[in-house]
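**Student:** below are the sequence and a predicted model; questions follow.
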Amino acid sequence: MTINEDMIRKVDRNTLMSDQIVRENISYWQDAWRRLRRNPVAMASLVVLFLILCYAILGPIIRGADYITIAAKYKNTKPNGTFWFGADSLGRDLFSRVAIGTRISVSVAIAASLVQIVVGCIYGGVMAYFGGIVDEIMMRIIEVLNSIPSLIITILIMILLGNGMIPLLIALCIASWTGTARMIRGQVMQLRESEYVLAAQTLGASHTRVIGKHLLPNTLGLLILNASTSIPAVIFDETVLSFLGIGVQPPKFSLGTLISLGQDMMSFYPYQLLYPAGILCLMVLAFNLFGEGLRDALDPKLRN
């Protein structure tokens, strides 16, 4: 077949470019953020968490009231223009005390979650990478710890170490790292057969470099998700322990301490229980809803 000039249609370059469908090439994290922004429940939860954290940090500064000194003439004052959340049984400003209690509860939860992630990440990465007898022994240790309820382990450690923030932090970390270790173990066992890991081993990379450079960084999405779900669980555990009187002790106080004190006055002054319990419920709910939205956003199977 002979092709002549009449059979060739000339196309303008501008017309050709306008007919193309161009889609921006975005990274995994950019796509995750895009999908998270499209989740109204997750974004609303993020706003609520931001407001609660601002309240915990700036609340006592904005209020400017003394929340430590006992003022008997103001005891059990109901909420008004002077005491926004009312005053407790010793006349101390409840607005500032709830803010400080929220700050301490969140600080303990974040610190415990970070330690839990670091310990679980190292432990799970080591037993998954080496496998064999190492994996068997380390996995049996996790199973033994998991066979004992975490609350019992925490209480036993608190009995041995005493009350206070440091013993509480140690107890919460010891009782909660096993779940992170098992999650990291499963992920690393999938990644260790990847081509880039085999290439690094072939080039003579040390075990520490392979685990720290190639395996653990690829579990970052799981670690972020684990942190978003473990923080509310730790907040709840700390509140329960402080409520039972084996957590944060006076003169320091957390939401659990305030809820315990508010329970004693619930029949006559319910607002002393309502405000700390309301902040706790709202914060844990917002963390859980944000964690669910983050899980959907980080799921590679849902990426378009």
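**Tutor:** Yep, that arrived.
**Student:** going forward, measure contacts between C-alpha atoms and count neighbours the same way
**Tutor:** OK.
**Student:** what's around Arg23, how many residues?
**Tutor:** 6 (other Cα atoms under 10 Å).
**Student:** what sits against it?
**Tutor:** By Cα atoms under 8 Å, 6 or more residues apart in numbering, Arg23 lies in contact with nothing.
**Student:** same check, this time on Val106
**Tutor:** Ile235.
**Student:** what's the following helix or strand after the helix or strand containing it?
**Tutor:** Assessed by DSSP states H and E, Val106 sits inside helix 94-130. Downstream of helix 94-130, the next assigned helix or strand under DSSP H and E is helix 132-146.
**Student:** residues of that following helix that come out buried?
**Tutor:** By neighbour count with 16 or more other Cα atoms under 10 Å, helix 132-146 contains the buried residues 135, 138-139, 145.
**Student:** nearest to Tyr55 among those?
**Tutor:** Leu145 (37.4 Å; Cα to Cα).
**Student:** list the contacts for that closest one?
**Tutor:** Contacts of Leu145 (Cα under 8 Å, 6+ apart): 175, 178.
**Student:** distance check, it against Gly212.
**Tutor:** Counting by Cα to Cα, to the nearest Å, the separation of Leu145 from Gly212 is 26 Å.
**Student:** and the helices in the chain?
**Tutor:** 13-19, 28-37, 40-63, 94-130, 132-146, 150-161, 165-191, 195-202, 207-209, 220-244, 255-264, 271-298 (DSSP state H).
**Student:** next, the angle helix 220-244 makes with the second one.
**Tutor:** Using axes from the mean of the first three to the mean of the last three Cα atoms, to 10 degrees, the interaxial angle of helix 28-37 with respect to helix 220-244 works out to 50 degrees.
**Student:** swap in the fourth one?
**Tutor:** Between helix 94-130 and helix 220-244, the angle formed by their directions is 130 degrees, by the same axes, to 10 degrees.
**Student:** below is an additional structure, to be compared with the one above:
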Amino acid sequence: MDNNIKVYDKEMFERVFSEEKVQKDIVYKGVSFWKDVRLRFKQNKGAIFGIIMITVIIFFAVLGPHMNRHSYRSIEQQHANLPPRIAVVEKIGIFDGTLEDKNIYLEKGLEDVYYWFGTDSLGRDIWTRVWIGTRVSLYIALLAVIIDMLIGMGYGLISGYVGGRTDTVMQRIIEIMSGIPNLVIVTLFVMIMNPGIMSISLALVITGWIGMSRVVRSQVLKMKELDFILASKTLGASSKQIIAKDLLPNIFGQVIIMSMFSIPNAIFYESFLAFIGLGLQPPMASLGVLISDGYKSVLVYPYMIVTPILVLAFLMLSFNLVADGLRDALDPKMKQQ
């Protein structure tokens, strides 16, 4: 044996990792895409806060008007312009019916009367009117999602997938419709019909889906030339099968995100129209109507405008937070950040 060759014995080596759990291979369980989305969404604290706030607002919108004996249109002139008063809380010096250092309830001899959000200039209960108005905003939110899902997504899928002259004609129609301001469309409906929720709904049906259709069309144009779409065509899949099984599942995440972002815009749109007098008309209640009524006496009775503004702000903020959370959870690129 050559003297230059060194012989090593196993006792000369020392194991670096002696723990048994380190020596074993770790096998991770596979996670589906939607389960991964759910896990990522739960980690977003802002989105969870938005879900909780939306749930609370929906709860009060459903049950709030039934928590007292007042309806949204009942008028009691002797109870006009009463500030908020809550039975238990008034003992600690807040919401005790005091306005400018005067207890309005005691001055009017209303010792056993309580209005949690106060009353307006006609003696109508603001608590009931706020939650009735919130129902209108939630209806607009639901309508915006339905319009995006049915009209916007369907129009974009057909335009992007068929292409050619069909796509050109459909896009020219959209350009003509988007060139007309929404306020003009609502004004035309108001001239034909009475101002109200129906005119706003028809205006949303006509123009509320344009943004969604453009996003869906761009996604379809990008994906329809990919290899897996060409493979489906080669195997003899029909256009309906390709759209339903290949294109739609891959763009559904973008559709959900766009729908969630369209909700706050639709809610604000309805409130703005009601504020300028083109939406619901009194005695009907919406958040925009309440803000408009409160704005007229904001310097004298500021409590009238505070509550509907806060509910509207929290509602729009919550939907935006949920939309941000869904965007982060559904976008695979966010995993790299």
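**Tutor:** It's in. The structure presented is a predicted model; accordingly, all values stated were derived computationally and were not measured.
**Student:** can you give me the TM-score here?
**Tutor:** Between these two chains, after superposing, the TM-score reads 0.88 (TM-score structural alignment, normalised by the length of the first structure); 293 aligned residues with a Cα RMSD of 2.3 Å.
**Student:** re earlier: in a markdown table: the buried residues of helix 132-146 of the first structure, plus distance to Ala171 of the first structure.
**Tutor:** What follows is those, written out as a markdown table (distance: Cα to Cα, whole Å):
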| residue | distance to Ala171 of the first structure |
| --- | --- |
| Asp135 | 25 |
| Met138 | 20 |
| Met139 | 21 |
| Leu145 | 13 |
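**Student:** picking up where we left off before, in the second structure, what residues pair with the helix holding Val106 of the first structure?
**Tutor:** Aligned by TM-score structural alignment, helix 94-130 of the first structure falls on residues 126-162 of the second structure.
**Student:** same question, stretch 24-36 of the first structure
**Tutor:** Using TM-score structural alignment, stretch 24-36 of the first structure pairs with 29-41 in the second structure.
**Student:** so what touches the matching stretch?
**Tutor:** Contacts for stretch 29-41 of the second structure (Cα under 8 Å, 6+ apart): 47-48, 325-326, 328-330.
**Student:** how about stretch 266-274 of the first structure?
**Tutor:** Among residues not part of stretch 266-274 of the first structure, those counted as contacts by Cα under 8 Å, 6+ apart are 76, 78, 85-88, 94, 258-259, 261-263, 265.
**Student:** got it, and stretch 80-91 of the first structure?
**Tutor:** Looking at stretch 80-91 of the first structure with Cα under 8 Å, 6+ apart, the contacting residues turn out to be 70-79, 93-95, 271-272, 275.
**Student:** got the buried residues for that stretch?
**Tutor:** Neighbour-count burial for stretch 80-91 of the first structure [16+ other Cα under 10 Å]: 83, 85-91.
**Student:** next: stretch 57-70 of the first structure.
**Tutor:** Buried residues in stretch 57-70 of the first structure (16+ other Cα under 10 Å): 59-60, 65, 67.
**Student:** stretch 251-258 of the second structure now?
**Tutor:** 251, 253-258.
**Student:** what range does that stretch cover in the first structure?
**Tutor:** Using TM-score structural alignment, stretch 251-258 of the second structure pairs with 219-226 in the first structure.
**Student:** contacts for the matching stretch next, please.
**Tutor:** Applying Cα under 8 Å, 6+ apart, the set of residues contacting stretch 219-226 of the first structure is 117, 180, 184, 187-188, 291, 294-295, 298.
**Student:** repeat for stretch 197-205 of the second structure
**Tutor:** Contacts of stretch 197-205 of the second structure (Cα under 8 Å, 6+ apart): 140, 143-144, 147, 182, 185-186, 189-190, 193, 270, 279-280.
**Student:** kindly recompute the last result at 10 Å.
**Tutor:** Counting by Cα atoms under 10 Å, 6 or more residues apart in numbering, stretch 197-205 of the second structure makes contact with 136, 139-140, 143-144, 146-148, 151-152, 182-193, 208, 210, 266, 269-270, 273-274, 278-281, 286, all of which sit outside it.
**Student:** which of the residues you listed count as buried?
**Tutor:** Using 16+ other Cα under 10 Å as the burial test, these include 136, 140, 143-144, 147-148, 151-152, 182, 185-187, 189-190, 208, 210, 266, 269-270, 273-274, 278-281, 286 as buried.
**Student:** now do the same for Gln219 of the second structure: its match in the first structure.
**Tutor:** Residue correspondence to the first structure (TM-score structural alignment): Gln219 of the second structure is matched to Gln187.
**Student:** Leu230 of the second structure now?
**Tutor:** Leu230 of the second structure maps onto Leu198 in the first structure, by TM-score structural alignment.
**Student:** excluding its backbone neighbours, what's nearest that match?
**Tutor:** Spatial nearest neighbour of Leu198 of the first structure, excluding adjacent residues (Cα to Cα, 6 or more residues apart in numbering): Arg192 at 7.6 Å.
**Student:** can you tell me how far that neighbour is from Leu216 of the first structure?
**Tutor:** Distance of Arg192 of the first structure to Leu216 of the first structure, computed by Cα to Cα: 10 Å.
**Student:** shared neighbours, these two?
**Tutor:** Contacts common to Arg192 of the first structure and Leu216, judged by Cα under 10 Å, 6+ apart, are 125, 210.
**Student:** returning to that earlier point: just put the contacts of stretch 266-274 of the first structure in TSV and tack on distance to Leu203 of the first structure.
**Tutor:** Below are the contacts of stretch 266-274 of the first structure laid out as TSV (distance: Cα to Cα, whole Å):
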residue	distance to Leu203 of the first structure
Asn76	71
Lys78	71
Phe85	64
Gly86	67
Ala87	67
Asp88	67
Leu94	62
Leu258	58
Ile259	58
Leu261	62
Gly262	63
Gln263	64
Met265	68
